[in-house]
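> let's see this in three dimensions:
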Amino acid sequence: MLDKNYDPKTLEKAWYRRWEERGWFAPDAATPAPTAGADTYCIMIPPPNVTGSLHMGHGFNNTVMDALIRYHRMKGERTLWQPGTDHAGIATQMVVERQLAAQGSTRHDLGRAAFIDRVWEWKGESGGTITGQLRRLGSSLDWANERFTMDEGLSTAVREVFVRLHQEGLIYRRKRLVNWDPVLHTAVSDLEVLSEEESGFMWDMRYPLVNGTGYLVVSTTRPETLLGDCAVAVNPNDERYQHLIGEFVELPLTGRRIPIIADDYADPAFGTGCVKITPAHDFNDYEVWLRHRDETAIADQPHGGLINIFTPDAAVRSNLPEEGSLIPAPYIGLDRFAARKLVVADLEALGLLALVKDHRLQQPRGDRSGALIEPYLTDQWYVRIAPLAEPAIAAVEDGRIRFVPDNWKNTYFDWMRNIQDWCISRQIWWGHRIPAWYDAQGNVYVGRDEQEVRATHGLAPELPLEQDPDVLDTWFSSALWPFSTLGWPDETERLRDFYPTSVLITGFDIIFFWVARMIMMGLKFMGEVPFRDVYIHGLVRDAHGDKMSKSKGNVLDPIDLIDGIDLETLVDKRTKGMMQPHLAEKIAGQTRADFPGGIPGFGTDALRFTFAALATTGRDVKFDLGRIEGYRNFCNKLWNASRYVLMNTQDQDCGLGAAPADLEFSAADRWISARLQVTTTTVRESLDNYRFDLAAQAIYEFTWNEFCDWYLELCKPVLTGTDASDAARRGTRRTLITTLETLLRLAHPIMPFITEEIWQQAAPLAGVQGETIMLAPYPTAAAGDAVADREITAEIDWVRQFILGVRRIKGEMNIAPGKPLPVLIANASEQDRRWITAARPYLDFLARTQSITVLDDPSQAPESAMALVGEMKVLIPMAGLIDKDAELKRLDKEIARLSDDVSRTQTKLTNPAFVDKAPAAVVQKERDKLAEHAAAISNLTAQRERIAAL
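Reported below is the predicted structural model:
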């Protein structure tokens, strides 16, 4: 028998350990094992960073994936959920460098080889945090074949892809503009740049015209970049400046002259309509420069104006010998912000500073370092992406790949049709080192290793070669994930069986960085798409729809929701590492207001069911604790219902081997069986179409409203009554246990732990064999009699309305629920009369009807309270049941009390001192209370009117 109380902590950890130890997550775990020709189903986990820990996005994403994996595994398919982690180049290097710094050392003190050894050591000791958390979430990954983007097999694949693309001219090295992190000293991808609005300034600067007729005014938020200007652009249609196109201005502070060029990039309606062009330090300016490089290649700009003014740490650099004197000496060596102050001061001293004004602007910051990112001119390796993009676009256009929801394909197309070459090199040590070698003359040789390079190019053994110090962008190895994890470039059995994979589950924010690149690389190296479907889900936001962030203090940890956390530990966790004391204080106060008792812990199944229920197609997920608390109650409901079923079926004759003549099924039995078939069909269709919300809703509605609230009650007259036959009891017991067992299998993909625990006891009673529910067959709706199902559904719906009508009258009239009452029926049809006769056991037991009298003449009915069941009137005579005056007095008193509460709450909410200063959660709580009291007053007023009319 199940324990009296449902305790998720004990059963969840025990069951996961058993599942993993028994190897039931492997593709061929089913018994009997699927045949070689069986359908396969495969999902690749989006590899989490090895430095990471589980956040709400991971929790949501992995719940969806595991639900699909468990569903298809139970359908008998050879099912693989491929696990693995990403080496997270920048993040991992930062973790280890911080450890070294705490010891007074740096990676340069160790040297490259020793530092890499140190990173591997850290990975072995601390890199498994997130995989442990994924286990806690119930993720049924094939852990025996876990991969890591830096393991030897994947490293071989990375080198192979790089060499082949280089041989085809699709990888090249060139000096171009990149996002540069001046703290980390590396190029970073757009995904690693966070743009946030900050307060700053706009400076208007005067650039004197060389012809002596005045000056142009340009505006900038970065005045220090003036040192690298190559031109001033005006719109060709701007009549104010058309006569100056082709003229020159003197670039202040530099002694250089730069041309005035015509380009549509200059917006006549913005500012003065004049734009300074600094191509080495602005991406838009760089594109302008590409269009006008001949115009800017004048005598005193030997590099056509492409002047890099910064060092890698964003200080003003020295002039190179071949450049001549381009950067004035006073600024050389200054940090960019110190240079800014000096440039502004010098402009003001010369009378060239026209205006300084406050300005709100988007500032790009590195997501790891927090430093302001600089557009920076540097040598990098690139993938020539357009030839790879064309077949990837076609794969979506012709339907080989389907986006769910469909509208996300438009986002994909927009990016792919305007795609830029991909910068794949990073200036760090941890990662896949670029397989390129240089000789003393700077000649570059690409190969799988140095030995191959020497052999291919006929280089003498004594010729010194040095490998490129850069490593590849983490997204490069991730782009190969669907086939490199399966053994490519070797022709492995897993590669043959599971590529292409079935579906990719991911957020919309990495359609470009990961999804598109996997499609391109899969088509290029496998000749086939990497997945058939791409299911795009939204972000997990807080209850108010705000994005979760540490600075807002609204982040929830899935493990805290599963296991619980006390208030002060939660406060410490949320404020840890906050540099601004006022921000930490605010977050601590908000946390105490939102979670006065901490987080109690809801269990994994409740969290997973919440995620599934909120997974509406393509929309962001608003997560609030009220929902997960409700689904924890749902778990309790299922647990307690299962205890009831087991108590009534264990050691009892459930008729499993009985002849049909020895079984009798009641109307309730036939009704719940019909509803189970409908629910099964709905859940399967929903999971097949990625509508996890509809699947969860169908399971919830059937379990709570139909099975627990109604069927378990409707079967009691048979199980406990004296009039039921043995055949009827056998039929009801059989229906009870088989319905429960089927329901458990239906719900298992979303709620794996509680369903496994209950199924172990329910399955033998239902005649189902097997060691685990996760390998049991997923329910399939039986072909039933549609007409009979409709008829029995209509009959039980009528019974439910009748019972609810009587209960509502008792509640409104303040009559004890268990008090038997005489019931009169008016306007009864012939069908109503038949159902009254057939349903008397249900009505007497659940509605506590003392008698039921059908009136031929409704006018004969005494003063009664009434409920409608279709056209039929259910009447309960009120004579002697209630004291009308006393009940009206009681209602008046309650309405007055609630009205006083409403008045006090309204006064509080109209007080600006409260609304503006109280925590948002406290204010919202008062608003919710006001709405609840107003609704209660409305209900009580309606109830009073009904009683007064008697």
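
> from here on, contacts and neighbour counts on C-alpha atoms
Noted.

> check the offset of stretch 787-801 from the chain's centre.
Remark: stretch 787-801 is offset 41 Å from the chain centroid, using C-alpha atoms, centre = their mean, to the nearest Å.

> which other residues reach it?
Contacts of stretch 787-801 with the rest of the structure, by C-alpha atoms under 8 Å, 6 or more residues apart in numbering, involve 667-668, 670-671, 674-675, 710, 835, 839, 842-843, 869.

> any idea which of the residues you listed is the one closest to Lys552?
Trp710 (44.7 Å; C-alpha to C-alpha).

> here is the second sequence; please produce its structure so I can put it next to the first one:
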Amino acid sequence: MLEKTFDPGPIEARWYAHWERTGAFRPARPEARPFTIVLPPPNVTGTLHIGHALNQTLQDILVRWKRMQGHDARWVVGTDHAGIATQMVVERTLAGQGLSREGLGREAFLARVWAWKAESGGAITRQMRRLGASCDWANERFTMDEAYARAVTRVFVQLHAEGLLYRDKRLVNWDPQFQSAISDLEVENREVNGHFWHLRYPLADGSGHLVVATTRPETMLGDTAVAVHPEDDRFRHLVGRRVAHPLTGRQLPVIADDWADPELGTGAVKITPAHDFNDWAVYERHREIGWINILNPDGTLNDSVPEPYRGLDRFEARRRVVADLEALGLLERVEEKRVQVPHGDRSGAVIEPFLTDQWFVDASRLAKAAREAVATGRTRFVPASWEKTYFQWLDSIQPWCVSRQLWWGHRIPAWYTPDGTVIVAESEAEAQAKAGPGVPLRQDEDVLDTWFSSALWPFATLGWPEATPDLARHYPGDVLVTAFDIIFFWVARMMMQGLHFTGDVPFRTVYCHGLVRDAAGAKMSKSKGNAIDPLVLVDRYGADAVRFTLAALESQGRDVKLDEKRVEGYRNFATKLWNAVRFAQAQGIGAGSEAPPAAAHPVNRWILGEAAAMVRAVTASLEAFRFDQAADALYHFTWSRFCDWYLELAKPLLADGSAAAAETRATAGFVLDQLLKALHPFMPFLTEELWHAQGQRHTDLILAPWPAFAVAPSDAADEITWLIELVSAIRSARTELNVPPAARLPLHAPPAIEARLARHLPALERLARVSALAFAPPAGPGIAQLVVAGETYALPLGEVIDLAAERARLARAAEAAEREAEGLAGRLANPGFLARAKPEAVEKARADHAARLAEAERLRAALARLG
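Okay, here's the model as predicted:
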């Protein structure tokens, strides 16, 4: 017998260990159709956050479902080496010991990183197990594994040989703290209080000056031109003339370019190609203006600026430049302004556009096949609206900077000879052979962007470049489940690399889920104090409740608004099912048959039909990636149909000891089995425990077949639906009219349905407190009338309630609800309230208004029942 209280903790630990130990996560099914999902590899430094929990729950639901459908389901799992993040963690640890990366040297530092990875890395994969993730742990991958590293090197060398990867001097996002280029994904734009400095640039011939506005006056030391719009009549006469740089003395040309916006600032803009992405684009259209790099890698000013500014930190240089211009009378005015400033998401440092030599991939050429694959339907996005985002990015794609100035990562397989010749090869021995005997070689110090290696994840994890059986069987994958915000950075790059190196797309479907927000819809962050730790929720409510909540809230095209009360509610749902199985055990209801039992009683025929409909709904919803609809179908069937109605309607049948009791036990056992199967992908721990609690099983539920059965159509559905509506109507009337709970009332009904009522009298006695049936109109005062399925029923109330007092109570309550509704309607009609109130306050007022109207209508209907 199950314990009286449902305690998920011990159950989760026991079953997960059992599943992993018995190899349930990848059963040997060589003849089965494969189904493959690749896990977006979390950073090895990471810990499970609520976004991971949503992403992994959805993947696990799909994998468990397909496994039960008999597929050779493989969920490829592993972690990313996370170059900057991991290096930062280890450097911080070293700093606490009084050590530094530079002091240790590259080899010793990398040894420390590997030691850290062995001891502390991968915590997130242990946390994934807490959530129930049924990954193929026996084949776990890491992006720095030897075999994976060979794949990365092969891709680099081949792209270079094909002219798709090259070294160039271009602007990149530069983190002065890490002194490395970083990806766009690692740049966080923050809106801060700033200034618009309006600066005077004297015309070289002394005839006046141009005023330019800038948010970064220190970069003027690298100016090479001033631009105006070609159609701006204010400046047309100045195009081709020169201004004298106020601080360097250089003469700068005035050029015409569309980048200058006549409506922004003064209409004239300073052009600093080496320190602004838009200015670099201007330089590429006007090569004659040149460029000047004024920054060192650490963010200080270099020797390209006048001597007084050399070595200054960039922000100190800003203050000095502004002060010097003001002293020269060239600071026209300062305008306070909110500005967007890029910051490194890990270092917190202000990011600089920085001109440096880096390795780039010609992404525009690779993007063509990736775009075509989605346009022709080889890969589809769900929801389809994300295809537009994918196309927009690919259509405007820029060269991809793939080098990073770090030590931890895939070192770039390029060597330099003393004369600067670059040799790209898969090994130093191969590079030496190309250079010739005795030629000194120096390997490139940089490592590759982690997105470069993770772009190979769908095929490198399966053994590529070797033609392995895994690669042949599990590539392309079936589904990629990912947040929409990495379509650019990861999904598109996997498409590009997968198509280029395997000739096929990496996955057939990309399911994009939303972001998890707090209950009010605000983005979660530690600084706001609204971040939710999924493991805290797991400890508090159990993994199954957390999983079911996330699935139930995952509606296509919308973000998830997570309220802890929902998690608590689904923990109660789990408890409801637990108690239902305890009841079944007490009634001798055990494991069901494989096929639906023959059923004669309408209640049993009805629940078999409801169960079949539930399974069809869940299956269809999962096929359409409607996790919310699948969860709703499971919840509604479990709580309402099975627990609240079927088990209650079955109690009289189980108690009479007749053939109906045996039929009901067989039916209940079968239906409960189908429910546990359908619910398993969502709540794996609870369902596995209950599956075995029902009796001896030949297999674990995780490997049981997905339910698929049909029942013959019958009129039982109409009959039981009528019975449920009748019981509900009687209960509602009793509650509304303050009928004492213990009071039993006769039910007066039409003679035409006497036989049907007689069949269900035991249920009416138990569930509606009906004392007897009568088929003549009732006499006396206080007759409550009910209409169900077009028939009128009556309950005589004159002897059980004070009619006058009840009428007065209902009238007062209805009037109060109507007054509240009127007040709320006035507030909602007030434009001032709608303009000033927070959106959640307006939404609450609307909900309250609707609730008060419904309450008033219900109370007036109850009053009308009393005549």
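
> which of the contacts of stretch 787-801 of structure 1 count as buried?
Neighbour counting with 16 or more other C-alpha atoms under 10 Å marks 667-668, 670-671, 674-675, 710, 839, 842-843, 869 as buried within those.

> show me those residues that map onto helices.
667-668, 670-671, 674-675, 839, 842-843 (DSSP state H).

> tabulate these (a markdown table), appending distance to Gln860 of structure 1.
Shown next, in a markdown table, are these (distance: C-alpha to C-alpha, whole Å):
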| residue | distance to Gln860 of structure 1 |
| --- | --- |
| Ala667 | 33 |
| Ala668 | 34 |
| Arg670 | 37 |
| Trp671 | 36 |
| Ala674 | 40 |
| Arg675 | 39 |
| Ala839 | 25 |
| Tyr842 | 27 |
| Leu843 | 23 |
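
> Arg317 of structure 1: which of the residues you listed is nearest?
Arg675 (76.0 Å).

> map that closest one onto structure 2.
Taking TM-score structural alignment, Arg675 of structure 1 has Glu610 as its aligned residue in structure 2.

> Ala455 of structure 1: how many residues sit nearby?
12 (other C-alpha atoms under 10 Å).

> and if you look at Glu97 of structure 1?
Glu97 of structure 1, neighbours per other C-alpha under 10 Å, totals 19.

> got a list of what the counterpart of it in structure 2 touches?
Aligning on TM-score structural alignment places Glu97 of structure 1 opposite Glu91 in structure 2. Contact analysis of Glu91 of structure 2 by C-alpha under 8 Å, 6+ apart lists 100-101.

> just to revisit the earlier point, redo the buried ones among the contacts of stretch 787-801 of structure 1 as JSON lines? Include distance to Gly59 of structure 1.
Shown next, in JSON lines, are these (distance: C-alpha to C-alpha, whole Å):
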{"residue": "Ala667", "distance to Gly59 of structure 1": "42"}
{"residue": "Ala668", "distance to Gly59 of structure 1": "39"}
{"residue": "Arg670", "distance to Gly59 of structure 1": "39"}
{"residue": "Trp671", "distance to Gly59 of structure 1": "37"}
{"residue": "Ala674", "distance to Gly59 of structure 1": "35"}
{"residue": "Arg675", "distance to Gly59 of structure 1": "32"}
{"residue": "Trp710", "distance to Gly59 of structure 1": "34"}
{"residue": "Ala839", "distance to Gly59 of structure 1": "47"}
{"residue": "Tyr842", "distance to Gly59 of structure 1": "44"}
{"residue": "Leu843", "distance to Gly59 of structure 1": "46"}
{"residue": "Val869", "distance to Gly59 of structure 1": "45"}
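
> if anything else comes up later, I'll come back, but that's it for now.
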